[in-house]
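*Asks:* No sequence on hand, only this structure:
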């Protein structure tokens, strides 16, 4: 059966309407997700030098925040190396940015352990840890996932599964965005540099 010009036109309009509806739904969902992720940094943890630090200590500086653990074999060191590259690229503007590494493995990641781990990356990164309860509260604030996973080949017989995004907070402590694992340092740097210049 051949379609008349009118039928073809109506089918074309229907396709356009469907595409438009799908696009609208994606846009609305994206805006809702942005609103859902809008939050403020909020924590009270102990740094790798044994000093208690809160989010208020970093007001006035941008914060790059990553959750991980010192025994992580790949994701954490890779991300921290990217953060170090970003800090290096910032040059004199690096003083306006504070990178933070928050441990999700308080059982092993004591301040002493972090003091041995963090300097490998330089870049002024501050390692933060705390009690199991403090880490749980902090992870809920930042909406990150983590769990202990038994693994005989890992130190102490376990590893940690966890969210792997890198968060950015503005100088007032408000959430700006997050980059997924594997985002190149160049892309993070360009985005951050642009936001810092606004």
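*Replies:* Cool, got the structure. Because the structure is predicted, anything quoted here is derived from the model rather than measured.

*Asks:* CA atoms for contacts and neighbours, from now on please.
*Replies:* Will do.

*Asks:* Just the buried residues of the longest helix out of those in the chain, please?
*Replies:* Counting by DSSP state H, the longest helix found in the chain is helix 5-36. Residues of helix 5-36 classed as buried by neighbour count (16 or more other Cα atoms under 10 Å): none.

*Asks:* Kindly report the same for stretch 173-189.
*Replies:* 173, 174, 175, 176, 178, 185, 188, 189.

*Asks:* do stretch 36-48 as well
*Replies:* By neighbour count with 16+ other Cα under 10 Å, stretch 36-48 contains the buried residues 39, 40, 41, 42, 43, 44, 45, 46, 47, 48.

*Asks:* Double-check that residue 168 belongs to a helix.
*Replies:* No - note on residue 168: no helix contains this position according to DSSP: H, G, I helix; E, B strand; the rest coil, which reports strand.

*Asks:* Run a quick check on it versus residue 63, I expect a contact.
*Replies:* Yes - Residue 168 lies in contact with residue 63 (Cα atoms under 8 Å); the separation is 5.7 Å.

*Asks:* this is the other structure I want to compare:
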């Protein structure tokens, strides 16, 4: 039995390394390594997701693709929360970390600007940052960070196991990066923004560099149409 487990682990490792190498050699000029890896992996284990053009509206998920669902995490107040605490609410969810030097603050700023542009409709949507760096992103650190972007933004963290579980449900890629010239580590990660419906399922996704105006328009359209998730 132990031999079977070892062989299975080696095969899985070989698969991941192979997909990583394939993503490295085939990624597009505007595609990050994390996005390429997640896309190639999705192509193996499920239908590959088409990616919206930068600046465009939200991308509807193809039939058969389901993202989102149950999770157990801790909010910026140090209180344990689950997906049930957000039931009945729309959310704009982003996976990032507080030490992120560029893309995370940019995308969180886009979420905040989009909600402001939506006016009263924006009140129906809760902005959420889920940390993929639980080692450093304590509730106190998240409370200080998310408040800089939007007064209603929720910061969620948890144990490494809890974070990994919710990342799998959203097919989020992330990995610690430690370079010789760095005094601390960074996190490489995919960078989509997810529009989550009142049932906890992802309705559409936004690529990095989507404009606040395009996001606001796409989210407003889905709120007003009562869009249902793909089945």
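*Replies:* Okay, I see it. Computed from a predicted model, the values in this text were never measured in an experiment.

*Asks:* hang on, the earlier thing: just the closest of the buried residues of stretch 36-48 of structure 1 to residue 85 of structure 1, please.
*Replies:* residue 48 (21.0 Å; Cα to Cα).

*Asks:* who's in contact with that closest one?
*Replies:* 110, 111, 112, 113, 114, 115, 118, 126, 127, 128, 129 (Cα atoms under 8 Å, 6 or more residues apart in numbering).

*Asks:* ok, which stretches of structure 1 are strands?
*Replies:* All strands of structure 1, identified by DSSP state E, fall at 44-47, 52-54, 62-68, 97-103, 126-129, 146-150, 158-162, 166-169, 175-179.

*Asks:* If you drop the residues flanking it in sequence, what lies closest to the aligned partner of residue 125 of structure 1 in structure 2?
*Replies:* Here residue 125 of structure 1 is matched to residue 153 in structure 2, going by TM-score structural alignment. In space, and not counting its chain neighbours, residue 153 of structure 2 is closest to residue 127: 4.7 Å by Cα to Cα, 6 or more residues apart in numbering.

*Asks:* Number of residues surrounding the one you found?
*Replies:* Applying other Cα atoms under 10 Å, we find 24 residues neighbouring residue 127 of structure 2.

*Asks:* The one 3 residues further on too?
*Replies:* Counted with other Cα under 10 Å, residues neighbouring residue 130 of structure 2 total 24.

*Asks:* Would you quantify the distance from the residue nearest to the spatial centre of structure 1 to residue 144 of structure 1?
*Replies:* Nearest to the geometric centre of structure 1 sits residue 166, at 2.4 Å (Cα atoms, centre = their mean). Residue 166 of structure 1 sits 11 Å away from residue 144 of structure 1, going by Cα to Cα, to the nearest Å.

*Asks:* try residue 71 of structure 1
*Replies:* According to Cα to Cα, residue 71 of structure 1 and residue 144 of structure 1 sit 18 Å apart.

*Asks:* Kindly report the same for residue 27 of structure 1.
*Replies:* According to Cα to Cα, residue 27 of structure 1 stands 24 Å off from residue 144 of structure 1.

*Asks:* cool, and residue 115 of structure 1?
*Replies:* Distance of residue 115 of structure 1 to residue 144 of structure 1, computed by Cα to Cα: 24 Å.

*Asks:* re the thing from before, OK, contacts around the residue mapped onto the residue nearest to residue 153 of structure 2 from structure 1?
*Replies:* In structure 1, the residue matched to residue 127 of structure 2 (TM-score structural alignment) is residue 99. By Cα under 8 Å, 6+ apart, residue 99 of structure 1 lies in contact with 63, 64, 65, 83, 124, 125, 126.

*Asks:* my guess is residue 142 of structure 2 contacts residue 158, does it?
*Replies:* No - the pair residue 142 of structure 2 and residue 158 does not pass the contact test of Cα under 8 Å, sitting 11.4 Å apart.

*Asks:* For the counterpart of residue 212 of structure 2 in structure 1, which residues are in contact?
*Replies:* Structural alignment (TM-score structural alignment) places residue 212 of structure 2 against residue 185 in structure 1. By Cα under 8 Å, 6+ apart, residue 185 of structure 1 lies in contact with 82, 83, 85, 86.

*Asks:* what residue of structure 1 takes the place of residue 112 of structure 2?
*Replies:* Matched across to structure 1, residue 112 of structure 2 falls on residue 84, judged by TM-score structural alignment.

*Asks:* Give the closest residue to its match in space, chain neighbours not counted.
*Replies:* Sequence neighbours aside, residue 123 is the residue nearest to residue 84 of structure 1 in space, at 5.1 Å (criterion: Cα to Cα, 6+ apart).

*Asks:* so what's the one you found up against?
*Replies:* When contacts are counted by Cα under 8 Å, 6+ apart, residue 123 of structure 1 is found next to 83, 84, 87, 88.

*Asks:* Now the third one. Nearest residue, chain neighbours left out?
*Replies:* Spatial nearest neighbour of residue 87 of structure 1, excluding adjacent residues (Cα to Cα, 6+ apart): residue 94 at 5.6 Å.

*Asks:* my guess is that neighbour contacts residue 85, does it?
*Replies:* No - in this structure, residue 94 of structure 1 is not within contact of residue 85 by Cα under 8 Å, at 10.9 Å.

*Asks:* show me the contacts for residue 113 of structure 2.
*Replies:* With contact set as Cα under 8 Å, 6+ apart, residue 113 of structure 2 has these partners: residue 212.

*Asks:* ranges for the helices of structure 2?
*Replies:* 2-26, 33-45, 103-117, 139-146, 160-170, 212-225.
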